[in-house]
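> Sequence and predicted structure, then a few things I'm wondering about:
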Amino acid sequence: MALEQDIGALIASTNQLTAVVDNKAQALDKQMAALDARVAKKEQDVDKFLQEALPETRYVQDIFIGGSKDYLYPVWWTFPANAHGVGKLTVSREYHWNGGVGERPLNTSSVHQAALLLELEGNACQWSGDANFMNIKRFSERYTNTASHVHFMMQCKAEKVDPNRDLYGGGADGSVGPWSYISSGLYLRGGGLKYRITKNWKGDVNYFDGSSMERKSIYEYNVPNATSTVRWFVEPIPFTERKAPIANTIPYVNHPYTPPATA
């Protein structure tokens, strides 16, 4: 009888010990779960901090446009689509660039040549099914004019690839106009000037370096069995035909733009 009582007591003690261990394990599990949640929250906080602290990647391309200061030379690109977000592109130059004694293409008596800051935002192209826009956020020129014909639809010329079909879009009269459905762009003054292109997407812009006046094709549309056809092309234009950016393309009405006097 005593042995049975001892065994019973041992079993009871074992059960109590098991219950204590189970309770401790449950408490430990809760503590570990709380710790895991705190670690996950800290990781989220760190990721958020890094996203906010790290600057947006910028891609810089310096271009040099030679040729003549009496001509404007084409520069064109296509903004990224919706999946990328808003495309940002800045065309700039500091006032003293190309102001060395042996340079000075615009003003031979001063280091002050031309300052330019043109900041654009845009998305896709006219042919895309995405947002399709371009806005001028900021535009400043000093000492002389350098930028012209800024447009979401690159200002170019158009011609038929197949003379037996209709011309797609405008430009039948051979004029320079916003005809390109595939590119955005502008014209920059030549003569020996450096410009900096800063973007938030990969890839270089296309441009004339001033070494030739021969035209360049932007795009050809000549699909078999289509009723229309077109070739969009660009070439330098005289500086006397310069067109300042249109003020109503600036989205911030509290910062009106007044074009500087023509140099």
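Arrived safely.
> CA atoms for contacts and neighbours, from now on please.
Noted.
> Which of the helices or strands spans the spatially closest residue to S217 that is not a sequence neighbour?
Closest residue in space to S217, ignoring its immediate chain neighbours: F233 at 4.2 Å, by Cα to Cα, 6 or more residues apart in numbering. Using DSSP states H and E, F233 sits in strand 228-234.
> structure B:
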Amino acid sequence: MGIETTITKVVDACNKLTETVTNQIGKIDARVDAASNQFTAWRNSVQAKDINGRALYKQEIDLTGLSTDVFYPVWWTMPGNEAGETEITISRYFSRDSQKAPFGEGVVHIAGLSLQLEGIGYIWSGDSNFMAVKRISQTYRETVRGISFGMICTARAVTGLRPMYLGLTAGQLTNSPQFSGVYLRGGLSYSITKTFDYPINFSKVDSEVSMADNVTADWEVRWSVKPYSMAQADAVIGKVYQNKSLAYSYDNDARYTSKV
């Protein structure tokens, strides 16, 4: 009986140990599952800025359904020096929107665009204040005009009770000191990749819209933009851009005499 009792106690102890181990394994599994879920949630939400990188923000500009013979205004204000150099890429895949047939049924090669811009600040800012075209590529059809550090716009009076800013006259074509921008071709959609989190502005209407009103005790001005037809574009927002895949070619070509 003594041996049987001892064996019984050993078996009971083994069973209890097995139960304890099983319970602990269950707790470990639960903790592993919780940690895995936390990691998955972090992986799905983490951005480059959260791990000492630089965030990129996406935005879509949809001008489909509008006339492909018109360029529509798109404008923004870049952050200053402390944000580092701003990067903006405006792009579209060459066959994008083909299902909407902007140039007719069966046309698949619509228009490709890769416009890479870099800059800091705006004309009225006290920081570095520049914008450069790093690269530009347009395929099949042109998509962009009027790339400008000072957005090409029209000066208007706000109340008519004060002189216009810097002697501008109402209706005069000028450059906005608060905004940079471009004009994008209608009938198409575009992707924006940028290093600032607030949205880029654009207008889809055929009439003039105000970007901003500035009124002081001594002067006033409204900075207004509107779309321009392709027939108007050369005279108002500039000529067609040539493709430049070599970085900063537009600036370098203007600065240096070409060698022959």
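Thanks, I have the structure now. Predicted model, so just to flag it, every value in this text is computed and none were measured.
> Need the counterpart of the residue nearest to S217 of the first structure in the second structure.
Under the alignment (TM-score structural alignment), F233 of the first structure pairs with S224 in the second structure.
> residues in contact with that match?
By Cα atoms under 8 Å, 6 or more residues apart in numbering, the contact set of S224 of the second structure is C153, T154, A155, R156, E208, V209, S210, M211, A212.
> If we use 7 Å, what do you get?
Contact partners of S224 of the second structure, counting by Cα atoms under 7 Å, 6 or more residues apart in numbering, are C153, T154, A155, R156, E208, V209, S210, M211.
> re earlier: other residues contacting the helix or strand just after the strand holding F233 of the first structure?
With elements assigned by DSSP H and E, the helix or strand that comes after strand 228-234 of the first structure is strand 237-238. Applying Cα under 7 Å, 6+ apart, the contact partners of strand 237-238 of the first structure are D70, Y71, L72, Y73.
> Give me the number of neighbouring residues for G85 of the first structure.
15 (other Cα atoms under 10 Å).
> same check, this time on G150 of the second structure
Number of residues near G150 of the second structure (other Cα under 10 Å) recorded here: 23.
> which residue numbers in the first structure go with stretch 178-186 of the second structure?
Mapped onto the first structure using TM-score structural alignment, stretch 178-186 of the second structure covers residues 182-190.
> in the matching stretch, what's buried?
Using 16 or more other Cα atoms under 10 Å as the test for burial, stretch 182-190 of the first structure gives I182, S183, S184, G185, L186, Y187, L188, R189, G190.
> Return the residues in contact with the residue lying closest to the second one once chain neighbours are set aside.
Spelled out, it's S183 of the first structure. Distance criterion Cα to Cα, 6+ apart; nearest residue to S183 of the first structure, sequence neighbours excluded, is T78 at 4.8 Å. Contact analysis of T78 of the first structure by Cα under 7 Å, 6+ apart lists A124, C125, I182, S183, S184.
> Now distance to F152 of the first structure too, for the residues you listed, in a markdown table please.
Compiled in a markdown table, these are given as follows (distance: Cα to Cα, whole Å):
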| residue | distance to F152 of the first structure |
| --- | --- |
| A124 | 9 |
| C125 | 7 |
| I182 | 9 |
| S183 | 7 |
| S184 | 5 |
